[in-house]
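Trainee: no sequence for this one, just the structure:
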């Protein structure tokens, strides 16, 4: 069984894999279009005018680009634990309203560790391919909940199997036939072995939806994505309730 990479070890693997990452994901049919679809599903008004959005686990900035295309008037802060991935993100042309911060998702859980430029509150949080990589996803979800304004929205875009035997079989076949061979060619086999295992070891889509509810979110929805990723990749939408027990109206 493949050992999952965590924390500094995983960040280092992404640092090494950053140089080939964009080329590899470009081979995935619908990768960028699906990110834009999930960004649209946030349903934010007026192309994001006056809104602040956190792109948590932004990597090389593919998710940031999706947010900018859908919400060109928003201020977007991209945060990632891998400096190598952030170097790629910063090297790309971005509007003035976009900034990047080197920090882990876990840094969100303690105010003194979070850089001021990434401090909340946020009107929305977008997290692509993140939560299955975390040691303690529940603690980070609760931190995201606190970072959002009351009524703020969360969209999680991730490989999260639907629960059918077919979903697992398709994911296994894609990894065996495409992902692992490409990862070996680029010298990043351990990272892509982690990718395969991180998906099968993590929640199914219904289980992750329940995890969101336990973290305090409401209006939780699970939406599929088209093509070969149906049943494998989902958009999870959730909201911090506008009024909460003990809170002010």
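Mentor: Happy to help now that I have it. Source: prediction; values computed, not measured.

Trainee: can we go C-alpha only for contacts and neighbour counts from here?
Mentor: Noted.

Trainee: Could you list every helix and strand in contact with the single longest helix found in the chain?
Mentor: With secondary structure taken from DSSP state H, the chain has its longest helix at helix 7-25. For helix 7-25, the packing partners by 3 or more Cα pairs under 8 Å, 6 or more residues apart in numbering; DSSP states H and E come out as helix 83-91, helix 189-201.

Trainee: could those be laid out in a markdown table, adding distance to residue 29?
Mentor: Converted to a markdown table, these look like this (distance: least, Cα to Cα, whole Å):
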| stretch | distance to residue 29 |
| --- | --- |
| helix 83-91 | 21 |
| helix 189-201 | 17 |
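
Trainee: so can I have CSV of those showing mean neighbour count and distance to residue 37?
Mentor: Shown next, in CSV, are those (neighbours: other Cα atoms under 10 Å; distance: least, Cα to Cα, whole Å):
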stretch, mean neighbour count, distance to residue 37
helix 83-91, 19, 20
helix 189-201, 19, 21
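
Trainee: what's the closest of those to residue 100?
Mentor: helix 83-91 (7.1 Å; Cα to Cα).

Trainee: roughly how far is the helix or strand just after that closest one from the heart of the chain?
Mentor: Proceeding N to C from helix 83-91, the next assigned helix or strand is strand 98-102, under DSSP states H and E. How far strand 98-102 lies from its chain's middle: 15 Å, per Cα atoms, centre = their mean, to the nearest Å.

Trainee: Identify, by residue count, the longest strand of this protein.
Mentor: Longest strand in the chain by number of residues, with DSSP state E as the criterion: strand 148-159.

Trainee: this is the other structure I want to compare:
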């Protein structure tokens, strides 16, 4: 797979995740704070009443780490996890989940065709938006799936606004992520894509603007702790629309 200046061709990303699926949980488990930061982003959604009576969508759920984070924040909600990579989704489905959690194999671009329809009371998208071919269109589609007043949260890398964060990202990728990924999977394409896709993605200010342009209101972001301060952020936004939009 050819990794260009912005990473892999977006149509090739699911296949790259298929290749890395078996080792994915081991790799992210070695990242200090990975799971805690996902839980922090899910908590920042402020899902009411532990999710009782609510439906949540986990877009790009991968092996289920983000789904688990949502489940901690909203243990009584119905959670639908979707992903385009069959191998990543197989890893997720192999884990133990309550009956309120289920998974659907589909790219985010084909949600309706896969039978995934709103309204949802919250949408969580972890490490997804920079991997989409048309993020603006998909953000508008995701907003339309939300109930009025419901929250969209993107847990995402964004380093372009900070020289320090960019330098940290380069260092971590080339000293840890790419070598470890290559060793465990025998292929560096996915992890070189990760490096490139992050460095070419929106800065935090531009992504907040992108969310506002997609029709969200109350757009703001908060960063993480530890080495991921300024590197990973929770972007939060509200759907102000009507039920009949």
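Mentor: Nice, thanks for sending it over. Since we're looking at a predicted model, the values are computed, not measured.

Trainee: Could I get the TM-score for this pair?
Mentor: TM-score for the superposed chains, counting by TM-score structural alignment, normalised by the length of structure 2: 0.95, backed by 241 aligned residues with a Cα RMSD of 1.5 Å.

Trainee: picking that back up, what angle do the helix or strand that the longest strand of structure 1 is followed by and helix 189-201 make?
Mentor: Downstream of strand 148-159 of structure 1, the next assigned helix or strand under DSSP H and E is helix 165-174. Helix 165-174 of structure 1 and helix 189-201 are oriented at 180 degrees to each other (axes from the mean of the first three to the mean of the last three Cα atoms, to 10 degrees).

Trainee: with structure 2 superposed, average distance for helix 165-174 of structure 1?
Mentor: In the superposition with structure 2, the aligned residues lie an average of 0.5 Å away from helix 165-174 of structure 1, counting by mean Cα distance after the TM-score superposition for structure 1.

Trainee: against structure 2, where does the longest strand of structure 1 fall?
Mentor: Using TM-score structural alignment, strand 148-159 of structure 1 corresponds to residues 146-157 of structure 2.

Trainee: Average offset of the matching stretch relative to structure 1?
Mentor: Aligned to structure 1 and superposed, stretch 146-157 of structure 2 gives a mean residue distance of 0.7 Å (mean Cα distance after the TM-score superposition for structure 1).

Trainee: So which other helices or strands are in contact with the helix or strand following the longest helix of structure 1?
Mentor: Next along the chain after helix 7-25 of structure 1, taking DSSP H and E as the criterion, comes helix 31-41. Using 3+ Cα pairs under 8 Å, 6+ apart, the elements in contact with helix 31-41 of structure 1 are helix 62-70, strand 148-159.

Trainee: Need these in a markdown table (columns: mean neighbour count).
Mentor: Shown next, in a markdown table, are the helices and strands packed on helix 31-41 of structure 1 (neighbours: other Cα atoms under 10 Å):
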| stretch | mean neighbour count |
| --- | --- |
| helix 62-70 | 22 |
| strand 148-159 | 23 |
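
Trainee: okay if I get those as JSON lines plus distance to residue 215 of structure 1?
Mentor: Converted to JSON lines, the helices and strands packed on helix 31-41 of structure 1 look like this (distance: least, Cα to Cα, whole Å):
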{"stretch": "helix 62-70", "distance to residue 215 of structure 1": "23"}
{"stretch": "strand 148-159", "distance to residue 215 of structure 1": "12"}
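
Trainee: between the ones you listed, which gets nearest to residue 170 of structure 1?
Mentor: Nearest to residue 170 of structure 1 among those is strand 148-159; the distance by Cα to Cα comes to 12.1 Å.

Trainee: tilt between the closest one and helix 31-41?
Mentor: Comparing the axes of strand 148-159 of structure 1 and helix 31-41 via the same axes, to 10 degrees yields an angle of 150 degrees.

Trainee: of the helices and strands packed on helix 7-25 of structure 1, which approaches residue 142 of structure 1 most closely?
Mentor: Residue 142 of structure 1 sits nearest to helix 189-201 of all the helices and strands packed on helix 7-25 of structure 1, at 21.2 Å, using Cα to Cα.
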